[in-house]
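**Q** just coords:
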């Protein structure tokens, strides 16, 4: 019976080293990316780049500059969002490109300026925010570049607040990802850049008007084919030299992805903006193509370990100490792509054994990469037999150096005693013969 149990346990051990207890889910192929200069898709929770195209190639940043403008300005002005400010001539100096038409002497709120910059890419709003945050455009640009260095954006240089083309102003999508992650941490910025429209309040110089979000991943006002239900905020824009840029975030099922696309082309014939299309496709790929898989089942025994000093059992089953859920592509076949190996700390255990005792580790691999490790623990308590324990103590004592030294000493003393006793008897015998004569 015991041989049968051991055979069954050994069978489980082999099978569980090959299988990880779940069925693979349907795979999602990576999208075909075309018509963009550079792109990157990043999973926040696992800090992994899921897709990258020319991620370290320098490109013109265009409207992605406004991510840095927004973060630096917001952290300086977040307690003043409801404050009414007055636009000055200096704030509007040198502003070109898209504007909402702010005028000298116009009064509006800080919050409205953020909405105008984030939803429509308003360059005059960006410049006003820069002045409010740092006192001047020059001081604000200095802060933008200082913070870029702090974030490790080594290939980025900012020369204006809105992203208008300047030959020396460059970045990379891997650098832009770093500021996009900071933007995503600011819930208010993400909230503002996610709305489909904003009614800009009337000012002392202008009537109210409506701003529509031009990031069509989150808005369906003018275009619906790029819309993605799990997408949130950030920004979109373009320049002739850079092409279009799109940065967005998508969250679902406890997973968050940030996507940056720069250098998008436009196909007029098909009315396709490749930056928007690529961002939408990559975010879908992240959400639908990856997830967590349970690769360790705590209810399944892994193998057995011999146990001594017990009269009831001669082994104890080992189990994973906890389950393990791993972030993997959805096309991974766990039965064939995931392998498990065990490392035991002991060859055997001596009773008593307490359930839950850690006796080794179970390592999990995807290809050649280790993706997790859990403890191997004993599955039951095992009582010690007193008689077997006593015999073991005697056996161990008999193997000890002290016992051996004592035994050797006893033998030596016994031999000496025999020799001495014999010598004494011989001497006494000679004396007895002498006295007889």
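**A** Received it, and whenever you're ready, just let me know what you need. What you are looking at is a predicted structure, and each value in this text was computed from that prediction instead of being measured.

**Q** can we go C-alpha only for contacts and neighbour counts from here?
**A** Fine.

**Q** mind listing what residue 293 touches?
**A** Contact analysis of residue 293 by Cα atoms under 8 Å, 6 or more residues apart in numbering lists 22, 325, 326, 327, 328.

**Q** Going along the chain, name the strands of the stretch 151-300 of the chain.
**A** Applying DSSP state E, counting those that start in this stretch to the stretch 151-300 of the chain gives strands spanning 197-200, 209-212, 231-239, 243-252, 255-264, 266-267, 272-273, 290-296.

**Q** out of those strands, which comes closest to residue 27?
**A** Ranking these by distance to residue 27, with Cα to Cα as the measure, places strand 290-296 first at 8.9 Å.

**Q** How far away from the center of its chain is the closest one?
**A** Using Cα atoms, centre = their mean, to the nearest Å, the mean C-alpha position of strand 290-296 is found 14 Å from that of the whole chain.

**Q** same check, this time on stretch 281-299
**A** 13 Å.

**Q** So which residues of the protein form helices?
**A** Remark: helices assigned in the chain by DSSP state H are 2-18, 65-77, 110-120, 123-134, 137-150, 173-185, 187-192, 274-289, 334-337, 386-398, 401-436.

**Q** And the third one, what does it pack against?
**A** Here helix 110-120 touches helix 65-77, helix 123-134, helix 187-192, strand 197-200, strand 209-212, strand 231-239, going by 3 or more Cα pairs under 8 Å, 6 or more residues apart in numbering; DSSP states H and E.

**Q** again with the first one
**A** Here helix 2-18 is seen to pack against strand 303-308, strand 338-344 when contacts are counted using 3+ Cα pairs under 8 Å, 6+ apart.

**Q** circling back: to residue 350, which of the strands of the stretch 151-300 of the chain lies closest?
**A** Closest among these, using Cα to Cα: strand 290-296, at 27.6 Å.

**Q** now the angle between strand 255-264 and the closest one, please.
**A** Using axes from the mean of the first three to the mean of the last three Cα atoms, to 10 degrees, the direction of strand 290-296 lies 150 degrees away from that of strand 255-264.

**Q** Return the set of buried residues in strand 290-296.
**A** Residues of strand 290-296 classed as buried: 290, 291, 293, 295, 296 (neighbour count, 16 or more other Cα atoms under 10 Å).

**Q** In addition, the following structure is provided for comparison:
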């Protein structure tokens, strides 16, 4: 009896001590998802708000096409034309049944890629950018690493099964985060229906519909049991991005959702059936319901002026490249916010407007919250030519014509003054000479008169 009482007392003490150290505004318990891997990030900062096996290597299926689309948008023009070669029509899986020698625009193939999830469109675009699927895959891997991917290896542009073709929930979130900064990408992944008109090889219009049921799924089979209630899959705050499915990968979905001015990105990999939408919505709602997105600093806000070498200006103004937000639990605040400015070492002219010259790192105590790039507010030309000849031009904001004209005007005024003085001197000498001449003639007449006067007497 005494032993039982002692165990109960110990349990009470453990309970009290455990919860007495929780923060005053503790966030809700992280949700459970059915899929083996998933992540939720803040699209503005990349902050991870939830993760489950987020770095585990998984098959990405057609979510691969997010990376393909980014590279196409970064390396081509939408109205470029693409001629289908003899091999592309035989691509497996979902496709638009492109024909040999058929002509499309890059824009049409991008819609086919991201709306219809067409594998043949992916191959055609890859060859258009890099000449071959292999070369394009190398470019995909390089760009993925640049965007923060850690466990990704792409071997094709569409996600068709291959044991070496892998990624992770975290990597796909980082790639999608960048994709959603590209206006054309946002437009395409949020499109429900698209039409490709007749081409030189196809007389019929191709009608495409998005595979992402978050954008259109209502009624019938398009419902999920969410929080104990049957509801449509369609979710108005979701504005894209991309689904994926193969037998090996099962159901995959990268989704973007926006409330107010803020965006979250979720990734679910290897889910079963419509659970991919259930898990995605669970993470999205968890993020918006439990986190606030505090604006630390706005876009293009002035920071300070820094010295530069060899420019027609001695200093350049630094401004923030983008706004910086931080996701924190609702009700909490960021205390003791500090910032450190780290400048680029080679701050010398020429400098272009918008060029990254450094970064500002935000901290709360010892915790690094994030950073924002600092860019040049204006262009600063290199001091050379006439500017090098006139050092005072280095700090002048007047045009170079003014800098040339001012000393020229001063020179002309000085020459005019010298000419005027010389003219006055010549005139004075002439007057003096005439006066002396008259005086000399007067003296001669006086001498003659005196001579005649003497002779008379």
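**A** Nice, I can see it. Please read all numbers here as calculations on a predicted model, not as lab measurements.

**Q** ok so, going back, as JSON lines, the helices of the first structure with mean neighbour count would be great.
**A** Converted to JSON lines, the helices of the first structure look like this (neighbours: other Cα atoms under 10 Å):
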{"stretch": "helix 2-18", "mean neighbour count": "14"}
{"stretch": "helix 65-77", "mean neighbour count": "22"}
{"stretch": "helix 110-120", "mean neighbour count": "24"}
{"stretch": "helix 123-134", "mean neighbour count": "25"}
{"stretch": "helix 137-150", "mean neighbour count": "18"}
{"stretch": "helix 173-185", "mean neighbour count": "21"}
{"stretch": "helix 187-192", "mean neighbour count": "16"}
{"stretch": "helix 274-289", "mean neighbour count": "24"}
{"stretch": "helix 334-337", "mean neighbour count": "16"}
{"stretch": "helix 386-398", "mean neighbour count": "13"}
{"stretch": "helix 401-436", "mean neighbour count": "11"}
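
**Q** so what corresponds to residue 205 of the first structure in the second structure?
**A** Residue 205 of the first structure maps onto residue 201 in the second structure, with residues paired by TM-score structural alignment.

**Q** follow-up on the earlier one: of the helices and strands packed on helix 2-18 of the first structure, flag the one that's most buried.
**A** The highest mean neighbour count among these, using mean count of other Cα atoms under 10 Å, belongs to strand 303-308: a mean of 19.

**Q** Onto which residues of the second structure does that one map?
**A** On the basis of TM-score structural alignment, strand 303-308 of the first structure is assigned to no residues in the second structure.

**Q** what does residue 106 of the first structure align to in the second structure?
**A** Under the alignment (TM-score structural alignment), residue 106 of the first structure maps onto residue 102 of the second structure.

**Q** my guess is residue 275 of the second structure meets residue 36, correct?
**A** No - in this structure residue 275 of the second structure lies outside contact range of residue 36 using Cα atoms under 8 Å: 11.6 Å.

**Q** which neighbours do the two share?
**A** With Cα under 8 Å, 6+ apart, residue 275 of the second structure and residue 36 have no common neighbours.

**Q** picking up where we left off before, any idea which of the helices and strands packed on helix 110-120 of the first structure gets closest to residue 370 of the first structure?
**A** Of these, nearest to residue 370 of the first structure by Cα to Cα is strand 231-239, at 31.9 Å.

**Q** If you count contacts, what does the closest one end up packed against?
**A** Against strand 231-239 of the first structure (3+ Cα pairs under 8 Å, 6+ apart) you get helix 65-77, helix 110-120, helix 173-185, helix 187-192, strand 243-252.

**Q** 6 Å instead, please
**A** For strand 231-239 of the first structure, the packing partners by 3 or more Cα pairs under 6 Å, 6 or more residues apart in numbering; DSSP states H and E come out as strand 243-252.

**Q** and the gap between the most centrally placed residue in the first structure and residue 162 of the first structure?
**A** When Cα atoms, centre = their mean is applied to the first structure, the residue found nearest the centroid is residue 46 (1.7 Å). Distance, residue 46 of the first structure to residue 162 of the first structure, by Cα to Cα, to the nearest Å: 32 Å.

**Q** same question, residue 127 of the first structure
**A** Separation of residue 127 of the first structure from residue 162 of the first structure (Cα to Cα) stands at 8 Å.

**Q** How about residue 418 of the first structure?
**A** 109 Å.

**Q** Residue range in the second structure corresponding to stretch 134-143 of the first structure, please.
**A** If you align by TM-score structural alignment, stretch 134-143 of the first structure falls on residues 130-139 of the second structure.

**Q** Mind listing residues that contact that stretch?
**A** 126, 127, 154, 155, 156 (Cα atoms under 6 Å, 6 or more residues apart in numbering).

**Q** try 7 Å
**A** Contacting residues not belonging to stretch 130-139 of the second structure are listed as 123, 126, 127, 154, 155, 156, 157 [Cα atoms under 7 Å, 6 or more residues apart in numbering].
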